[in-house]
Every structure is written in structure tokens, then in C-alpha cells.
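# no sequence on this one, just coordinates:
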């Protein structure tokens, strides 16, 4: 079995494992936990957010939601995949970002289909499937997209300012997006946490199974090439 096949098999196994975990957690949440303190906490938070709605916060949360809208992520992903391929002239960086964001989207779609959950009972500020509250796809997508960019910057570049900026965005934006989605009546807190778990697990999987091993192999090849003794000059045969 070639190295590429082994990596692909491990990634497929990780994707299945993440999906099963999210699915089991969703079944537990929607059939058991919603009838206890988790459900009461979700409802209390939503009522509190409804009580604090203002036109200013309505506008700000709309803008925050757009940072992880499917259209926004998809367009930015296409642009960045092409840019990474051109700038690095390597397959790994664009492949890593595409797999991280794309497979997460697939896991979310299937999980939300198998685990329908009603949106919060408060009025929603926008349009969406009323039975697709679990998990928060916006939060998962923001972790995989912005977190994926931060990981690439930390692993592949030495630009300190870029690492700081992208890491800051990866830390700040997912919780902000989750809060915006809750404020606008699209998710319970438990849905946001589940989306965060999905995003973190899959980003960790692609980083640990795909990106870091390839980077370590490249660096080992460079060290081996630098430490190899120079070849003696070829002798010219006498004429």
C-alpha cells in the first residue's frame, strides 16, 4: 500500500469517526438532554438574547454571520485554493484547505439531515430550514476555514505578522459567529458547541494526518540532501 493510499484511508476513517461522534451526540441531545438542564439552559439563553435585541445588534450580527455564510466560504475557498497553488507551486497547501473545508461541509450536511432539530422558538432574523438547528454549520465552517489558514501560516511560513493575524482570526471569529447565530435565532448554545466540536475534530484530523506528516517528510528530505557528502567531480575520459 502506497503512502498516499494510507493517508487517504486514514483521512476517510477519521471523517467517518467524526461523523459518527456528531451523529451519536445529536441523538443523545435531541432525545435525552433537551429534556433536562441542557434544554432549559438553551431556552433561557435564547430568551435573554431576544430581550437584548436592538437595531444596532441586528446589523452587527448580520455582518458577523456573513463571515461564515456558505457562499462567502465557498467563494473565498476557490480563490485561496488557486492562490495557494500558484504561490507555493505545491499540491499540499491547497489540498489541505480544500479537504478541511469541503469534507466538514459534507459531514455537517449529512449529520443535520439525520438529526433534525427545531430552531429556537424565538423569532428568527433571516431565512433557513426550521429543522436544521443541529449542529451549527457556520461555526464548524469558520473553524475549518479560518483555522485552516492559521495552521498553514504557522506551519509553512515564517511571517510573524501573518501568523498572528490569522491565528487571532481563527480564535475570535468562530465564537463570534456562534453568538451571532444564536442572537438571530438560528441555533441553541448546544448546537453551537456541537459545531465547534465538529470543526475542531476535523481540522485536527487533516492537520495531524495530512499536513504535518508531509511537512516533516519534506524537511527530512531537505536535511538529508544538505548533509549528504558532495559528489566527486566526474573524471573526463582521455581522448
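Looks like it arrived, so ask away. Nothing here was measured: the structure is a model prediction, and the numbers come from that model. Residues are numbered from 1 along each chain as shown.

# use CA for all of it now, contacts and neighbours both
Fine.

# longest helix of this protein?
helix 3-31 (DSSP state H).

# other SSEs contacting that one?
Where contact means 3 or more Cα pairs under 8 Å, 6 or more residues apart in numbering; DSSP states H and E, helix 3-31 is packed against helix 92-114, helix 189-206.

# now the first one against helix 3-31, angle please.
Counting by axes from the mean of the first three to the mean of the last three Cα atoms, to 10 degrees, helix 92-114 lies at 30 degrees to helix 3-31.

# alright, now check it against this:
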């Protein structure tokens, strides 16, 4: 097996592994949704809410309002336009543009679909913080994970300097967590809504990035995917057969 075939085979295995991981998160989301519908998460929700409310203050109200706006529709839409300009004009990455639109736009539609599927009422209604409509899953949490997660992917994918990568990953990861926390603090969502938003957002983001990586790799690799996988696993399969008594007879 030459180097190209080996690399192609490993890339294909990574893609399969990503699909497997996404499947596990789908199961996790389904289990959480079932617990929510059966009203079996009240202890979890109450514990988190009480802990967050313990740090409430006028200053904290302002801080949390700022963070919740960073996950709002208007802010993510404006930020998405900037990312699209960078991808399309500066980087000329047509596939990046397409899958960014699918990830962010499709994520918004998926959020609406899930909300109208589970029909969970909010802890409180407040139009000033976009706390209207149904509660499960949290749209701010899901949207921020998809958007900022995609930005993290772009920074890593473009091979920026290590300190830049670590800074972006750390800052945006903390931002995603804080946005979700702000929704609980401001009374817009239950903690289980936020957790569900993170899980659903992660699933959707992973599927889009897997598809994007697959297309980019497939368009550049001179080795067909199935052939690469066969070449990679063939020697392992033959070795396994010689070690298992039943097959070696």
C-alpha cells in the first residue's frame, strides 16, 4: 500500500468514526428528550437553577444580558454575513460557504422543528431577551454551538499558529458555555433545554463538518474511498484470520 492509499484509508476511518460518534449523541438526545417529556429532570433543573441564582445581582444581570445577545438571531446573522464574506471573497472556499449556510441556516430550521415537536413551555416569557415560543431545546445554545463551533473548525482547518488556535478554541468554547448559562440565569430556559441545545447543535455541526471534509477530501484524493479502505483493512483482516483457530483450519 502506498502513502496516498494509507492516508486515504485512515481519513475514511475517521469519517466513519465521526458518524458513529454523532449516532451516539443522537441516542443521548433522544434519551434526554424522553426524560424531559416524562418530567423526570426536575431535580436536575432545580439544582442548576438554584446554583446559578445564588450569584444574581444587578451587575450580573447586565453581564448575562450581553452574553445572551451574543447568541441571539440578529447577532449570529450579522456575524454569519461576515464569515461568509471571508469564506467566499478572501478564501474562495465554495464548499465552506455552502456548508456554513447549511449548518447555520439548517440549524435554525431544525431548532424550530424540535421546539414544535416537543412543545415544552418556558420557565418565563420575556420578549426583551428573545424568550418567546417553546423552550426545548434552547435555540441560543444550539445556534451558538453551531456558529462558534464552525468558526473554531475554520481556525483549526486553516492551520493558524498554535497559540491562535488555542486562544480561539478556549475563548469561543467559554463563550458557548456562558451563552447557555445566561439563558438559565435570565429565566429563558431550563438547564435541560440548554443541555439539549448543545447536544442537538453538536450533532448537526458534526454531520455538516463530516460531509464537508468528505467532499473536500474526495475531490482532492487520487484514491477512491472504498479502495483505500479495502487496502487499509485487507492486511489486518488476513492477519486476524490466521490467528483465529476456526478460520485458520
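Everything's here; your move. Being a predicted model, the structure only gives us computed values, none of them experimental.

# Just send the helices and strands packed on helix 3-31 of the first structure back as a markdown table, with distance to residue 46 of the first structure too.
Output for these, formatted as a markdown table (distance: least, Cα to Cα, whole Å):
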| stretch | distance to residue 46 of the first structure |
| --- | --- |
| helix 92-114 | 20 |
| helix 189-206 | 8 |
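
# Can you tell me which of those is most buried?
helix 189-206 (a mean of 23; mean count of other Cα atoms under 10 Å).

# Average offset of that helix relative to the second structure?
Once fitted to the second structure, helix 189-206 of the first structure is off its aligned match by 0.8 Å on average (mean Cα distance after the TM-score superposition for the first structure).

# what about the helices and strands packed on helix 3-31 of the first structure, which gets the closest to residue 225 of the first structure?
helix 92-114 (20.8 Å; Cα to Cα).

# can you name the residues of the second structure that that closest one overlays?
Mapping helix 92-114 of the first structure onto the second structure (TM-score structural alignment) gives residues 95-117.

# How far off centre is that stretch?
Using Cα atoms, centre = their mean, to the nearest Å, the mean C-alpha position of stretch 95-117 of the second structure is found 11 Å from that of the whole chain.

# Just to confirm, what's the three-state secondary structure of the counterpart of residue 149 of the second structure in the first structure?
Mapped onto the first structure by TM-score structural alignment, residue 149 of the second structure lines up with residue 147. Three-state call for residue 147 of the first structure (DSSP: H, G, I helix; E, B strand; the rest coil): helix.

# Was I right to think residue 147 of the first structure contacts residue 204?
No. With contacts counted by Cα atoms under 8 Å, residue 147 of the first structure stays clear of residue 204, the gap being 9.7 Å.

# Mind telling me what residue 64 of the first structure corresponds to in the second structure?
Aligning on TM-score structural alignment places residue 64 of the first structure opposite residue 67 in the second structure.

# From residue 60 of the second structure, how far off is its match?
Distance, residue 67 of the second structure to residue 60 of the second structure, by Cα to Cα, to the nearest Å: 11 Å.

# Looking at these two, which is more packed in?
residue 67 (19 against 14; other Cα atoms under 10 Å).

# For burial, what's the neighbour tally of the closest residue to the match of residue 64 of the first structure other than its chain neighbours?
Ranked by Cα to Cα, 6 or more residues apart in numbering and with sequence neighbours excluded, the top spatial neighbour of residue 67 of the second structure is residue 179, at 5.4 Å. Neighbourhood size, residue 179 of the second structure [other Cα under 10 Å]: 25.

# same deal with the one 4 residues further on?
One way to gauge burial is a neighbour count; for residue 183 of the second structure, by other Cα under 10 Å, it gives 27.

# Need the counterpart of it in the first structure.
For residue 183 of the second structure, the aligned residue in the first structure is residue 181 (criterion: TM-score structural alignment).

# Might you report the residue contacts of its match?
Applying Cα atoms under 8 Å, 6 or more residues apart in numbering to residue 181 of the first structure gives the contacts 61, 65, 187.

# and the helix or strand hosting it, how far from the second structure on average?
For residue 181 of the first structure, the host element (DSSP states H and E) is helix 160-183. Averaged over the aligned pairs, helix 160-183 of the first structure sits 1.8 Å from the second structure after superposition, using mean Cα distance after the TM-score superposition for the first structure.

# Residue 15 of the first structure contacts residue 201, correct?
No. With contacts counted by Cα under 8 Å, residue 15 of the first structure stays clear of residue 201, the gap being 9.2 Å.

# State the helix or strand in which the equivalent of residue 80 of the first structure over in the second structure lies.
Using TM-score structural alignment as the criterion, residue 80 of the first structure maps onto residue 83 of the second structure. Taking DSSP H and E as the definition, residue 83 of the second structure sits inside helix 73-85.

# Quick one: average offset of that helix versus the first structure, please.
Helix 73-85 of the second structure sits 0.9 Å off on average (mean Cα distance after the TM-score superposition for the first structure).

# for that helix, packing partners?
helix 139-157.

# Now for the residue nearest to residue 67 of the second structure: which residues touch it?
64, 67-68, 70-71, 140-141, 144.
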